[in-house]
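Participant: I'll drop the sequence and a predicted model, then ask my questions.
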Amino acid sequence: MEIMRLKPSFARKLNQDGFTPIHLAMQNGETRVVLRLLDVDNDLVRIQGREGITPLHFAAQRGDLDLLVAFLRVCPDSIEDVTVQRETVLHIALTNGNFDAFQLLLGWLRRAWFKDAFSLGRKLLNWQDEEGNTVLHIAISRDQSQIVGWLTKFPLDINIENRSGFTAFEILENEANLVNEAPMRRMLCCARARRPWGLRRPLADYLRSPVGIDERVYVYFIRQRSRITTEMRAALLVVVVLLITISFQTVLKPPAGILLDNTATSNRTAPTNVKRQPQYLTTTLFMLENSLKLLMFFTAAFFFAAISAILYLLPFGHFVLAGPICRNTCQGFCSKIGAT
């Protein structure tokens, strides 16, 4: 340790086998020496040895929970390091069957509160190794239903494909003799995993295939939408909002001539010296009810068409904000129609 203090660069030297002093200390089970080395330099956790293995990777490979906690405490950024096979510490823990270490790492990601912690967790869980496999692919291929249940609770891309073009669900379909196939299938279905429907057509065959009517309509509307300028979009949105306002006003206060003042018909025997309530000119109660229903029908159709126009005119990426607003507006509109 005195040599490390006098010459810290010695701690980063690799021997002929591709290991640093901290790697050798971990191989020999010298936990105290490992912690003393971290006191000299915390970044030793990220130093890569043979095949790009860092001390954090080595701890996950051996399932040493205490060292995992110590490494993550002194150097949280070390969880981003990958090996030459593009394996993260999550891949290594899962591949070596150290499920306690894997659960510890998931718990650390879930509880991390530093800046960009959410994006880091999503990045690591969707990270693909050299063969394109994520930790979800590996968990399914190893028949680990409990880990699949843990992973489906995280914001990961459950339909990501590996280098062979298989999603997690397709690996589940192709693997034979899986004991936990049924529970894993339910978990993937609840997480909205894409179901395999036969062999997938290559992109070249898809582009050579005839274009259907539904696809033509979709492409036409997307092209027309992309041609709308910003100024035109703003003007059209103002007009559509005004039309929605008119629809709401029609529901709140229908035009005169279709409402019936019930007091006028129920008070026919009222004294003549009492001032009667004004009543609208109507024909019959039957015609009044039909006229009101017809008005509400066309107003509702007009309103929902205007809402659809807003969603069509909004630029891509604004649906997250516009969706709840349009939903609440539609709920208020429907409640007013029901009250009318």
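Facilitator: In hand now; what should we look at?
Participant: for the rest of this, base every contact and every neighbour count on C-alpha atoms.
Facilitator: OK.
Participant: how far does stretch 208-219 stretch from start to finish?
Facilitator: Stretch 208-219 has its terminal residues 16 Å apart, counting by Cα to Cα, to the nearest Å.
Participant: for the nearest residue to Phe304 once chain neighbours are set aside, give its distance to Leu288.
Facilitator: Spatial nearest neighbour of Phe304, excluding adjacent residues (Cα to Cα, 6 or more residues apart in numbering): Cys330 at 7.9 Å. Separation of Cys330 from Leu288 (Cα to Cα) stands at 26 Å.
Participant: for Ala234, same thing?
Facilitator: Ala234 is 39 Å from Leu288, where distance means Cα to Cα.
Participant: where's the residue most central in space within the chain relative to Arg163, distance?
Facilitator: In the chain, the centroid-proximal residue (Cα atoms, centre = their mean) is Pro155; its distance is 5.5 Å. Using Cα to Cα, one obtains 22 Å as the distance from Pro155 to Arg163.
Participant: another one to put next to it:
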Amino acid sequence: MQKMEMLFQMAQRGDVEELNQLLIKYPLILHQIPLISIHNPLHIASALGHLDFAKKLLELKPEFARQLDAEGYSPMHLACANGHVEIVREFIKVDPHICRLEGREGKTPLHVAVLGGRVVELREMLTNCEGCIEDVTVQKENCFHLAVKNFQCISFQVLLDWAREMRRDEVLNRKDEHGNTILHLAVWKKQRQVLEMLLTNSSSNLEVNAINNSRLTALDLLLIFPSEAGDREIQDILQGAGALKSQDLALNNTTSLSLTRDSPVTNSNSLIEYFRFHDGRDSPSDVRTTLLVIAVLVVTATYQVGISPPGDVWQDDDQVHLAGTSILGTHNLVSYILLVSFNSIGFNVSLYMIGTLTRKFPLQTELQICLFALYVTFNVAVTATSPKSARLFTTVFTSALPTAVPVACGLLQRYGVMGRFRRLFRICRRTS
């Protein structure tokens, strides 16, 4: 194990002479590395730019070039990420197709160079391995998609110039897993510079009216998601290149969009599908944040109803009622009980959601104290405003809910009851 540590330390220093001496003493050391470590000295030398050390390792053990480290990257990925073009050239000499080696999330060294704006490395790989332009990530994003999504305009310009010089314009129309072309992404990211590169003196092969999986063209995206600056110029660029809305293409009358710049979208199943949650597209962090916002809004609304019931409260005592009790509860007990029951359910379920979504957060004890204090004040307020005839029910019902809610939610999920409710709701909505 000590000799392995010495080898990796030599790689950090890039000392070829020490490496030669170590190999004389331990001639099989390079062959033993795969048995001990998931990464090899070539990863270190490539990341740090030690050219001579990397060349020596490639000469002795060329298969090191295809080994992925614990993060899912090969030595060439690391050389591209850090801009060590001479080392990249050495890898290409060993095997030009190593440019297409898939690493983490399907990214190749070419993808890494694009993301880092390493244009010299880009040109080297495109010159020596033309096929690498076809490679896509696990999200089916090619190098053009990655350049646009990550605002790498220089990388995009190099790629675009190469594609047009080599007459490979068809790669500009490739779609990711959501059916988006680079034109969709450029509009979504409001990248006017990219749009001008694409649409100024563009080839006739560029599909300016490609439709994504949500039945939207690039122009549709611009009109649906307007911003304050630059939209008019982008719209002029798109329409100057012949861009249309999906409804104007008349490809499918039953799913076409009714879009204008100054009016809302109506009767659009496509738009509803676009905003609907998609597993794999929407990150768990975004979903949790959205659910927390919704839960807090429901807590706020139901808490307000609890402390200030509809119809207000009596201001004085009487033979029939007491000051501070609900007027609605006195005149219509059934309606009041329904109001309190469902309002309390909404309040407690929202508290349960907040507690579940913030589990293992920092200051967990303090947060639980806050939720408990909120629960107590809500119950006290609801009980205090209840008329005498409903006070016992209100006290028992609101006290039992904290225990009943987690159990009920678990049972509903287990037996798929909520799915049946949703289907029933959709049927009722269609027939109404």
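Facilitator: Structure's in. What do you need? Worth saying up front: this structure is predicted, and the values here are computed from it rather than measured.
Participant: so what does the residue nearest to Phe304 of the first structure match up with in the second structure?
Facilitator: For Cys330 of the first structure, there is no aligned position in the second structure, judged by TM-score structural alignment.
Participant: one step back: residues touching the residue nearest to the centre of the first structure, list them.
Facilitator: Going by Cα atoms under 8 Å, 6 or more residues apart in numbering, Pro155 of the first structure touches Arg122.
Participant: okay, now Arg208 of the first structure: neighbour count?
Facilitator: Arg208 of the first structure has 8 neighbours, counted by other Cα atoms under 10 Å.
Participant: got it, and Glu366 of the second structure?
Facilitator: Using other Cα under 10 Å, Glu366 of the second structure has 10 other residues around it.
Participant: is it fair to say it lies in a helix?
Facilitator: Yes: Glu366 of the second structure forms part of a helix when assessed by DSSP: H, G, I helix; E, B strand; the rest coil.
Participant: quick one: it from Ala373 of the second structure, how far?
Facilitator: Counting by Cα to Cα, the gap from Glu366 of the second structure to Ala373 of the second structure is 11 Å.
Participant: over to Val114 of the second structure?
Facilitator: 53 Å.
Participant: cool, and His31 of the second structure?
Facilitator: Taken as Cα to Cα, the span from His31 of the second structure to Ala373 of the second structure is 64 Å.
Participant: likewise for Glu130 of the second structure?
Facilitator: 65 Å.
Participant: and the two? Which one has more around it.
Facilitator: Neighbour totals were compared for Glu130 of the second structure and Ala373, and Glu130 leads with 15 against 11 (other Cα under 10 Å).
Participant: what is the aligned counterpart of the more buried one in the first structure?
Facilitator: Under TM-score structural alignment, Glu130 of the second structure pairs with Pro76 in the first structure.
Participant: now Arg174 of the second structure
Facilitator: In the first structure, the residue matched to Arg174 of the second structure (TM-score structural alignment) is Trp127.
Participant: check contacts around the residue nearest to that match when sequence neighbours are not counted.
Facilitator: Leaving aside its sequence neighbours, Trp127 of the first structure sits nearest to Thr134 (Cα to Cα, 6+ apart; 5.7 Å). By Cα under 8 Å, 6+ apart, Thr134 of the first structure lies in contact with 91, 125-128, 162.
Participant: most neighbours out of these, which is it?
Facilitator: Each of the contacts of Thr134 of the first structure was scored by neighbours using other Cα under 10 Å; the highest score is His91's, at 27 neighbours.
Participant: pretty sure that residue is touching Val135, no?
Facilitator: Yes: His91 of the first structure lies in contact with Val135 (Cα atoms under 8 Å); the separation is 5.8 Å.
Participant: which residues do these two both contact?
Facilitator: If you check His91 of the first structure and Val135 against Cα under 8 Å, 6+ apart, no residue is contacted by both.
Participant: SS state for the residue nearest to the centre of the first structure?
Facilitator: When classified by three-state DSSP, Pro155 of the first structure comes out as coil.
Participant: pull up the aligned stretch in the second structure for the longest helix along the first structure.
Facilitator: The residue-count maximum for a helix in the first structure (DSSP state H) belongs to helix 285-313. Using TM-score structural alignment, helix 285-313 of the first structure lines up with nothing in the second structure.
Participant: sweet, I'm off.
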